[in-house]
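Engineer: coords below, sequence missing:
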């Protein structure tokens, strides 16, 4: 907003950064109790009267602080299982009346409404609740906060007189300012807090609307629909700024959906600051590793897998993944769908990699990695599949996540020779890997000691034949007896002939080309087994 177009009062408040207002009475009602007692202690030290609700009041009393229940302020008990406790004129009148307006002051005095100078409120953890596996519809609805957003909005609207604190991360700075100003806060601080409060309620309402949009039209079910939202809502608080984007001249930041799940919310256990490219690669790496039920390690370079391996242990799976392309693995990122133990960590620590993501790391693994100070270790909680959003000039593209599991029972064998059991298992393994390779994509794979292993990966080629040639060229392991997966159909027989010439004995592909018969005939002549999935896995970015 152009300052010249602001209302006079707003220009006045923003310009008078030293306009201090004392905090004499504060209402505290929080879901996240992080730092609560320490901040409330600072308020109490400055003589602030503390008013609180339910569990928040209990925590403060147990810490030895004097607290007045909200019912003492309102003269009305909390009721309806806590649904109604702060929705009262003595709360919102105390927040909304303008101290400089004689009519407002007279009205609150007439009705014995006490001023409330600070609201410390954070909201029910709606996003976390909605994201829980097996969550019930009633639990989702019950975690829609009503009183909290109402107080935040009232306090933020009257920021000239009231400080609103929606985020525990601000407690330390506010405590320091209160100490420096004998219990007062500046106009600049109140204005900054107000903007954060409105951003908080906007994001919260957006999360509720988006979650409910994804549920069936009839109430009661939590089964997500595949129907895309009528209105696309993208509201996410910035988690942290990054040093730069894909390149040093690009600014970048990471934003969170508030669920504490997935790559954006992973805990970094050690290492340098994460970069934009690290996060993109880690997301691709985790998506591939979590595709499998068996123990899998995936090594990614520039969002494409360079090695994927299965095993009975993480160490075995890592050895197979690294063996597939040890050159490209240098400087890549690693994704593991199991807790990383000390044995696996000792092997991984021998290779220079940028980052490793897994559901957890044992103490032995952390000790093995500790010497590699720059290595980034990320521990994450898996996130459910979500719609994919891509920005284009003038708008956005949205699609469902590419989730379409294929089993041996789902494929159609179209050649005279059928795949052997080992070939079929390798085909299904290669198909899952191929889904995560940029198009055009060809993946060569094999079974080694009964476990899937990529052998050569041709990614991002303009021609399917080139993808087949490039995948063969990249192979560090023998191609003879491998299988091959193609993310889309072979438009001509030449692609099939290329993978057969490289050494593949069986192929998995979607089918659907007008020349399927020609391709199948070529496979029969070459003695190659071929199965069709009827599903395409293009990945354009």
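Structural biologist: Structure received. Remember, predicted model here, so these are calculated numbers, not experimental data.

Engineer: for the rest of this, base every contact and every neighbour count on C-alpha atoms.
Structural biologist: Fine.

Engineer: show me what the helix or strand that residue 277 is a member of is packed up against.
Structural biologist: According to DSSP states H and E, residue 277 maps onto helix 276-289. Packed against helix 276-289 by the contact rule (3 or more CA pairs under 8 Å, 6 or more residues apart in numbering; DSSP states H and E) you find strand 252-255, strand 296-301, strand 333-336, strand 355-358.

Engineer: identify each buried residue in it, please.
Structural biologist: Using 16 or more other CA atoms under 10 Å as the test for burial, helix 276-289 gives 276, 278, 279, 281, 282, 283, 284, 285, 286, 287, 288, 289.

Engineer: cool, stretch 394-412 as well?
Structural biologist: 402, 411.

Engineer: residue 176 - that's part of a strand, no?
Structural biologist: No: using DSSP: H, G, I helix; E, B strand; the rest coil, the assignment for residue 176 is helix, not a strand.

Engineer: and here is the other one:
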């Protein structure tokens, strides 16, 4: 009997060269429609599926491989005498390799303005059916769904021993991972058309194993890192590590937090540096150069930056690298490092250098934030809100300089764990109070950290003031402008306190809790 490879792909990347190697290894090529034409144009002899089955493609190509001669060849167990007899009786040849990838449903639904009918037409039927059949029968039929696997599969099939049992299992597992994600995308898309809010009734999440971690948040907790199948190039999952120890669980969390904070200043067109410790900013600075921005971030809290993470939105050069090399840091993130910076930081062999593509959006449309709780999952939209409709609620109006500083402080405070208070100038943070059980406590920490600089700073609060004590504390420190959401039943008390102290206070109408 012939040794067949069935090839039917939407993504034709590398398939002609792969099939050429299959032919050299003794396989005949069965193929369909556009794939057959592509292979023939590349000089390969192809047997068309309709010629093999005796049944034409029909219904605009919806039916072409759904035939007993195809699926019998995929599913027949070669060491089962009853299967062998049945296949021989019905002239079914065994199919030894299936090379299939799927209609681009995900890319289709991501297109602006795509119609429901267009999306449904991109739901593949024959492809998943063939792949799942081959994956089920992987002992005899090798399923190849990923073009990146073509080279090593071709090498293995060229060996006298062929694919090993483990290699076949690896291919089968990948098929079910791909089809599971495919079904998940379809399920979510159809569910969105059943609910007015656009939230699916069933949520399926597919991620792939990226690496085993030394441990989790603590040494007694085992941990692994899983990433989206196609992460944004601007995400921490797509970061490239240039040097340093392997990233830990806490490193990844902190690096992601630093990147989130840094990207909040993209639209300002200025150099920005973020210093992070335990997922909270300990300093954020802006400047005309990275040196200026780093100086302001460092001055915010030169103690907490020890053992922290630095993220920069410009390529990092030698002079700043020399300064960073003199500090104990866990990670430095930048879009690039100059040769001089690499040479300087190579002296600190344990510090991890990460590059991230900061030209791309970090979050994609529809991205959600997930938080596991016992027995379930909390899902929410990404906090992209930027206050646009400020309301000055005090007699005193903020000056132009204070408005700029308030806007900066408001960008920062949403990245600080609640209860959160941020003191800042227009160029950088001066004091940060994070994660306190009461708001005035957070204010006192931020004011103490700022010291004499508090009098030249504005104050931002992630949520409203339940009483006037925070305003009184700000006034005692010499602060003259405050930004907060408003919305407390005691707003009048805070406004009165601000008026008594000559403080300008702005309500944003939206809060930024970060629990």
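Structural biologist: Perfect, I can see it now. As the structure is a computational prediction, the values presented were derived from the model and not from experiment.

Engineer: same list (the helices and strands packed on helix 276-289 of the first structure) but as JSON lines, adding mean neighbour count and distance to residue 10 of the first structure.
Structural biologist: Shown next, in JSON lines, are these (neighbours: other CA atoms under 10 Å; distance: least, CA to CA, whole Å):
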{"stretch": "strand 252-255", "mean neighbour count": "16", "distance to residue 10 of the first structure": "29"}
{"stretch": "strand 296-301", "mean neighbour count": "30", "distance to residue 10 of the first structure": "51"}
{"stretch": "strand 333-336", "mean neighbour count": "28", "distance to residue 10 of the first structure": "49"}
{"stretch": "strand 355-358", "mean neighbour count": "25", "distance to residue 10 of the first structure": "47"}
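
Engineer: what about the helices in the stretch 401-541 of the first structure?
Structural biologist: Ranges of helices in the stretch 401-541 of the first structure, per DSSP state H, counting those that start in this stretch, are 421-434, 464-474, 493-502, 516-526.

Engineer: give the aligned range of the third one in the second structure.
Structural biologist: This means helix 493-502 of the first structure. Aligning helix 493-502 of the first structure against the second structure (TM-score structural alignment) gives residues 468-477.

Engineer: distance from that stretch to the middle of the chain?
Structural biologist: 40 Å (CA atoms, centre = their mean, to the nearest Å).

Engineer: what helix or strand is residue 377 of the second structure on?
Structural biologist: strand 376-381.

Engineer: same question, residue 98 of the second structure
Structural biologist: strand 95-100.

Engineer: where in the first structure does that strand align, residue-wise?
Structural biologist: The aligned range for strand 95-100 of the second structure is 116-121, by TM-score structural alignment.

Engineer: picking up where we left off before, same list (the helices of the stretch 401-541 of the first structure) but as CSV, adding distance to residue 105 of the first structure.
Structural biologist: Conversion of those to CSV gives the following (distance: least, CA to CA, whole Å):
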stretch, distance to residue 105 of the first structure
helix 421-434, 68
helix 464-474, 76
helix 493-502, 82
helix 516-526, 82
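
Engineer: just put those helices in a markdown table and tack on distance to residue 382 of the first structure and mean neighbour count.
Structural biologist: Below are those laid out as a markdown table (distance: least, CA to CA, whole Å; neighbours: other CA atoms under 10 Å):
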| stretch | distance to residue 382 of the first structure | mean neighbour count |
| --- | --- | --- |
| helix 421-434 | 18 | 24 |
| helix 464-474 | 31 | 22 |
| helix 493-502 | 36 | 21 |
| helix 516-526 | 39 | 17 |
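
Engineer: residue 341 of the first structure is nearest to which of these?
Structural biologist: helix 421-434 (24.1 Å; CA to CA).

Engineer: contacts made by that closest one with the rest, please.
Structural biologist: 288, 291, 305, 308, 406-408, 441-447, 450, 452-454, 483-487, 506-508, 537 (CA atoms under 8 Å, 6 or more residues apart in numbering).

Engineer: so how far is the match of strand 95-100 of the second structure from its chain's centroid?
Structural biologist: The answer for stretch 116-121 of the first structure is 31 Å, by CA atoms, centre = their mean.
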